[in-house]
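Undergrad: A structural model of the following input is requested.
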Amino acid sequence: MSDLWVFGYGSLIWRPGFSFAERAKGRLAGYHRSLCVRSHVHRGTPERPGLVFGLDRGGSCVGMAFRVEAALAEATIHYLRERELVTHVYRETTLPVRLEDGRLVRALAYVVDRGHSQYAGRLSASEAAHMVARSHGRSGPNTEYVTSALGEIRALGLSDSWLEEVVARL
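TA: Model prediction:
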């Protein structure tokens, strides 16, 4: 197996949970970051689902690409499958990511399955804030997840006006 690239767009940006040899800002075309997944485990419950990020069709997304050395690739994929495929709301795929230095890499990414029952679709900032404010799951409060994500997105030098509005309403 060769080196593995992993594309992070949500909590993987600040908490990858695996060892990596290189990290670089990267842009994924054809998908955007969206609070479009109802979380019944990590940031909510079945009675009070929270919202977590998914890569949804359309636009583009700047996130963080991580290069994992070949010797750790298999273990990293196993870890990511246990983390990201808990309820199978994401589809594991490999997509082209343009790194900020111009290199084009194929990176493992988790794209939302629009046909899954947890797919929330496009919500207004008010609807999203309402769900986020009242949700808490195995990994903690949903507000913590969303505000941390916004902080990390800002740290990348990016802006997300819709997410800013959600956080302002919390």
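Undergrad: hey, let's count contacts and neighbours off CA atoms from now on
TA: Will do.
Undergrad: in a strand, that's where residue 145 is, yeah?
TA: No: secondary structure assignment (DSSP: H, G, I helix; E, B strand; the rest coil) places residue 145 in helix, not in a strand.
Undergrad: Contact partners for it?
TA: 11, 43, 52 (Cα atoms under 8 Å, 6 or more residues apart in numbering).
Undergrad: Which ones among those lie within strands?
TA: residue 52 (DSSP state E).
Undergrad: nearest to residue 28, of the contacts of residue 145?
TA: residue 11 (16.3 Å; Cα to Cα).
Undergrad: Check the gap between the closest one and residue 47 for me.
TA: Remark: distance between residue 11 and residue 47 (Cα to Cα, to the nearest Å) = 23 Å.
Undergrad: Here is a second sequence; please produce its structure as well for comparison:
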Amino acid sequence: MTASGDGTGSGDIWVFGYGSLMWRPGFEHIDRADALLRGYRRRLCVVSRHHRGTAARPGLVMGLDRGGACRGVAYRVPEAAVPETLAYLDEREIAHYPVYRRSLVTVDLKTGGRQRAVTYTVDRREADYAGALSVEQQAAIVAGAHGLSGPNPDYLRQTVAHVHAMGLRDRSLEAVLAALATPSETWEELARRTLGL
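TA: Below you'll find the model as predicted:
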């Protein structure tokens, strides 16, 4: 792989998925492997005012945030499909969420070896970065949100189910799902206190 202007190089690239890309990539790939990314974790830390919430009542969706580690899936994209794949991913990940940044990371493949991979991390400086909310705070926001893609609780349930179906666990998401039954605050109280709404 040789250097290019955007850092992805020429030739095939790898793409790391930590959320819906794990079960619904939507792009051409010629290899797939379970992968571990160190230094980042999957968490509900992105404010959603479109797909899983509204401007009046935002929801939360997943982001790849600094700290910890994340198990996901890496896809090898053939060179001929790289421009189309990156354009597709930028549209899918960034169009309604300017908090995401296309990033190059290093992942450990379960099949052996390490690869540089494209993924989308959160920019903590952006207004739609929700920060480190408690389990109860996350549950209270998710419980009351509904966007163009459906209810926020459905998004969380589907994510946890898919992660389990892949033989993985995400205890932080599981804790939020368990807390949905008994949020400690109303959405309005929480929004005023944590999101400034």
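Undergrad: coming back round to it: with neighbour count and distance to residue 30 of the first structure added, can I get the contacts of residue 145 of the first structure in JSON lines?
TA: Output for the contacts of residue 145 of the first structure, formatted as JSON lines (neighbours: other Cα atoms under 10 Å; distance: Cα to Cα, whole Å):
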{"residue": "11", "neighbour count": "16", "distance to residue 30 of the first structure": "20"}
{"residue": "43", "neighbour count": "25", "distance to residue 30 of the first structure": "27"}
{"residue": "52", "neighbour count": "24", "distance to residue 30 of the first structure": "19"}
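Undergrad: of all the contacts of residue 145 of the first structure, which comes closest to residue 85 of the first structure?
TA: The closest of the contacts of residue 145 of the first structure, once distances to residue 85 of the first structure are taken by Cα to Cα, is residue 52, at 13.3 Å.
Undergrad: Find the residue closest to the equivalent of residue 123 of the first structure over in the second structure in space, skipping its chain neighbours.
TA: Taking TM-score structural alignment, residue 123 of the first structure has residue 133 as its aligned residue in the second structure. Using Cα to Cα, 6 or more residues apart in numbering and skipping residues adjacent in sequence, the residue nearest residue 133 of the second structure is residue 45, 7.7 Å away.
Undergrad: The one you found: how many residues sit nearby?
TA: 22 (other Cα atoms under 10 Å).
Undergrad: was I right about it contacting residue 62?
TA: Yes: counting by Cα atoms under 8 Å, residue 45 of the second structure touches residue 62, with 6.0 Å between them.
Undergrad: and residue 106 of the first structure, that's in a strand?
TA: Yes: looking at residue 106 of the first structure with three-state DSSP, it is inside a strand.
Undergrad: And it? What does it align with in the second structure?
TA: Aligned partner of residue 106 of the first structure by TM-score structural alignment: residue 116.
Undergrad: so what's that match up against?
TA: Counting by Cα under 8 Å, 6+ apart, residue 116 of the second structure has contacts 13-14, 104-107.
Undergrad: Which of the residues you listed fall within strands?
TA: Short answer: the contacts of residue 116 of the second structure in strands (DSSP E) are 13-14, 104-107.
Undergrad: residue in the first structure matching residue 143 of the second structure?
TA: Using TM-score structural alignment, residue 143 of the second structure sits opposite residue 133 in the first structure.
Undergrad: okay, now that match: neighbour count?
TA: Considering only other Cα under 10 Å, residue 133 of the first structure is surrounded by 19 other residues.
Undergrad: Repeat that for residue 148 of the first structure.
TA: Counted with other Cα under 10 Å, residue 148 of the first structure comes out at 15.
Undergrad: and in the first structure, which of the contacts of residue 116 of the second structure remain?
TA: For these, the aligned pairs still in contact in the first structure (both residues aligned by TM-score structural alignment, their matches' Cα atoms under 8 Å) are 14, 104-107.
Undergrad: Onto which residues of the second structure does stretch 145-163 of the first structure map?
TA: Using TM-score structural alignment, stretch 145-163 of the first structure pairs with 155-173 in the second structure.
Undergrad: In the matching stretch, which residues are buried?
TA: For stretch 155-173 of the second structure, a neighbour-count test (16 or more other Cα atoms under 10 Å) marks 155-156, 159-160, 162-163, 170, 173 as buried.
Undergrad: Show me the two of the residues you listed that sit farthest apart.
TA: The widest separation within those (Cα to Cα) is 14.5 Å, between 155 and 170.
Undergrad: can you pull out the helices in the second structure?
TA: Secondary structure of the second structure (DSSP state H): helices at 82-94, 135-143, 152-165, 171-179, 187-190.
Undergrad: coming back round to it: contacting residues around the match of residue 143 of the second structure?
TA: Contacts of residue 133 of the first structure by Cα under 8 Å, 6+ apart are 142-143, 170.
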